[in-house]
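K.L.:
Dropping a prediction and its sequence here:
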Amino acid sequence: MKKNLVITIGRECGSSGRAIGRKLAESLGIKCYDKELLALAAKNSGLCEELFKTHDEKPTNSFLYSLVMDTYSMGYNTSAYMDMPINHKIFLAQFDTIKKLADEESCVIVGRCADYALADYPNVVSVFICADEEVKIQELMKRHNITRDKAKDVMIKTDKQRSGYYNYYSSKRWGSSKSYNLCINSSVVGIDGAVEIIKEFAKKKQEFLKINENA
């Protein structure tokens, strides 16, 4: 059993999911990977980092899931991989980097289907952060110094992209309680409250795994 604790965080736009992830990682004394994951995946794959930024958490209608996963199982040096469209290669590079991180260290990973990539890792805690609409709009207005209408537009479009990406690349539904170990409304408990809840949940899950392991 892989012992590293990895906490994955899915989040609605404006829910402070990224801030919760960073504060959680700081509290646990581990690293938080968000945009940093793109640079690592680019380095590991040899692909340009700008390509990862362009395709970051964006769905694609041309993605042939079974073909890509078959190629993943065979390795990257096959002719199928060499002929694969760039968006397919980017997804596989991120998928591979997420697994590599989980093998090497305890960490927090924000977004990018990390919970799905690590589905067979028992020591992973998958979390989804949501928030009330008005709270999210106010957060985005403050964060980006934009109008209410613009903030709402950003929120809707970003969540549509994230849900499309997650639903397309994984076998689960973005934001559904069935897809995660834990769902938290940050507008009810705040950033600090969310951090403490996740820490306590992770502790309880690790204790439960240990009991079952020794049973």
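P.N.:
Yes, it's here.
K.L.:
contacts and neighbour counts: CA atoms only from here.
P.N.:
Fine.
K.L.:
how close does the spatially most central residue of the chain sit to residue 102?
P.N.:
The centre of the chain sits closest to residue 111, judged by CA atoms, centre = their mean, with a distance of 2.0 Å. Per CA to CA, to the nearest Å, residue 111 is found 14 Å from residue 102.
K.L.:
let's bring in a second one:
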Amino acid sequence: MAKTNTIITIGRQYGSAGREIGYKVADELGIKLYDKEMLDRAAKESGICQELFETHDEKPTNSFLYSLVMDTYSLGYTSGSYTDMPINHKVFLAQFDAIKKIADEGPCILVGRCADYALEECDNVIRLFIHADLDVRIRRIARIYDLTDAKAKELILKTDKKRASYYNYYSNKRWGAADSYDFCLNSSKLGIQGTADAIKMLVEIKERDCEKQL
């Protein structure tokens, strides 16, 4: 049984262990974590081909030509109101709808994909951003993927740039900026378990204060 009524959204720098921390919190609070599962859900409910969600996952596409080509490819999969839009917008909106439906089903953790923005109107949400010192992230990614430090750094900068572009393109906020979230946590200072504990404490404080207001 869930030990919380709160939905937690996690934005994260690449290599900050945001997803691993999310899984720890989900496990300890008895709730589900959605990461790539958001894409599966959006594909299933929109009828848009699954591969297109993978292609566009947290990557903005500003190329009109690319959208045009992909649009022709996807015509067989789209229906209703999505038909006249560029494919990257269709994919984003389908994901946006899926996030809202998942949130309606109860407390959970949603990782990335502008979930904080999709749930802007909801009160029972804590919006988090997890970051870490670059040298710590380099060591982590180099270890996990067996890369040199230089390659790990390159991958980190490239991935963060994509995530920032996606978030800034689709939301009205700035990726990683403190005022875009309720709390920003540095996992290289708190450690993975420490960050998970801090998140649980924030949830507890939020729920306690909400009860007082009722």
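P.N.:
Right, received. Where do you want to start? Quantities reported herein were computed from a predicted structural model and do not represent experimental measurements.
K.L.:
just to revisit the earlier point, tell me the secondary structure of the closest residue to the residue nearest to the centre of structure 1 other than its chain neighbours, please.
P.N.:
Nearest non-adjacent residue to residue 111 of structure 1, counting by CA to CA, 6 or more residues apart in numbering: residue 10, 4.9 Å away. Secondary structure, DSSP: H, G, I helix; E, B strand; the rest coil: residue 10 of structure 1 is strand.
K.L.:
My reading is that residue 128 of structure 2 is in a strand; is that accurate?
P.N.:
Yes. Assigned with three-state DSSP, residue 128 of structure 2 falls within a strand.
K.L.:
Count the residues that sit near it.
P.N.:
24 (other CA atoms under 10 Å).
K.L.:
got it, and the one 3 residues further on?
P.N.:
Taking other CA under 10 Å as the criterion, the count of residues near residue 131 of structure 2 is 22.
K.L.:
quick one: what helix or strand has residue 205 of structure 2 in it?
P.N.:
helix 192-213 (DSSP states H and E).
K.L.:
tell me the helices in structure 1, going along the chain?
P.N.:
Taking DSSP state H as the test, the helices found in structure 1 are 17-28, 36-45, 49-55, 65-74, 79-82, 86-104, 114-117, 133-144, 148-169, 186-214.
K.L.:
need these in TSV with distance to residue 126 of structure 1, can you?
P.N.:
Shown next, in TSV, are those (distance: least, CA to CA, whole Å):
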stretch	distance to residue 126 of structure 1
helix 17-28	12
helix 36-45	17
helix 49-55	23
helix 65-74	22
helix 79-82	30
helix 86-104	13
helix 114-117	6
helix 133-144	21
helix 148-169	14
helix 186-214	9
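K.L.:
Relative to residue 4 of structure 1, which of those helices is closest?
P.N.:
helix 86-104 (6.6 Å; CA to CA).
K.L.:
Show me what that closest one is packed against.
P.N.:
When contacts are defined as 3 or more CA pairs under 8 Å, 6 or more residues apart in numbering; DSSP states H and E, helix 86-104 of structure 1 sits against helix 36-45, helix 49-55, helix 65-74, helix 114-117.
K.L.:
So the residue nearest to the centre of structure 1 versus residue 204 of structure 1, what's the distance?
P.N.:
Plainly put, residue 111 of structure 1 is 23 Å away from residue 204 of structure 1 if you go by CA to CA.
K.L.:
quick one on the thing from earlier: so can I have CSV of the helices of structure 1 showing mean neighbour count and distance to residue 178 of structure 1?
P.N.:
Below are the helices of structure 1 laid out as CSV (neighbours: other CA atoms under 10 Å; distance: least, CA to CA, whole Å):
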stretch, mean neighbour count, distance to residue 178 of structure 1
helix 17-28, 20, 19
helix 36-45, 18, 26
helix 49-55, 15, 27
helix 65-74, 14, 22
helix 79-82, 14, 33
helix 86-104, 19, 21
helix 114-117, 22, 12
helix 133-144, 17, 22
helix 148-169, 18, 13
helix 186-214, 15, 16
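K.L.:
Could you pull up the contacting residues of the closest residue to residue 187 of structure 2 other than its chain neighbours?
P.N.:
Of all residues not flanking residue 187 of structure 2 in the chain, residue 132 sits nearest, at 5.3 Å (CA to CA, 6+ apart). Taking CA atoms under 8 Å, 6 or more residues apart in numbering, we find residue 132 of structure 2 in contact with 13, 15, 16, 186, 187, 188, 189.
K.L.:
Cool, thanks, talk later.
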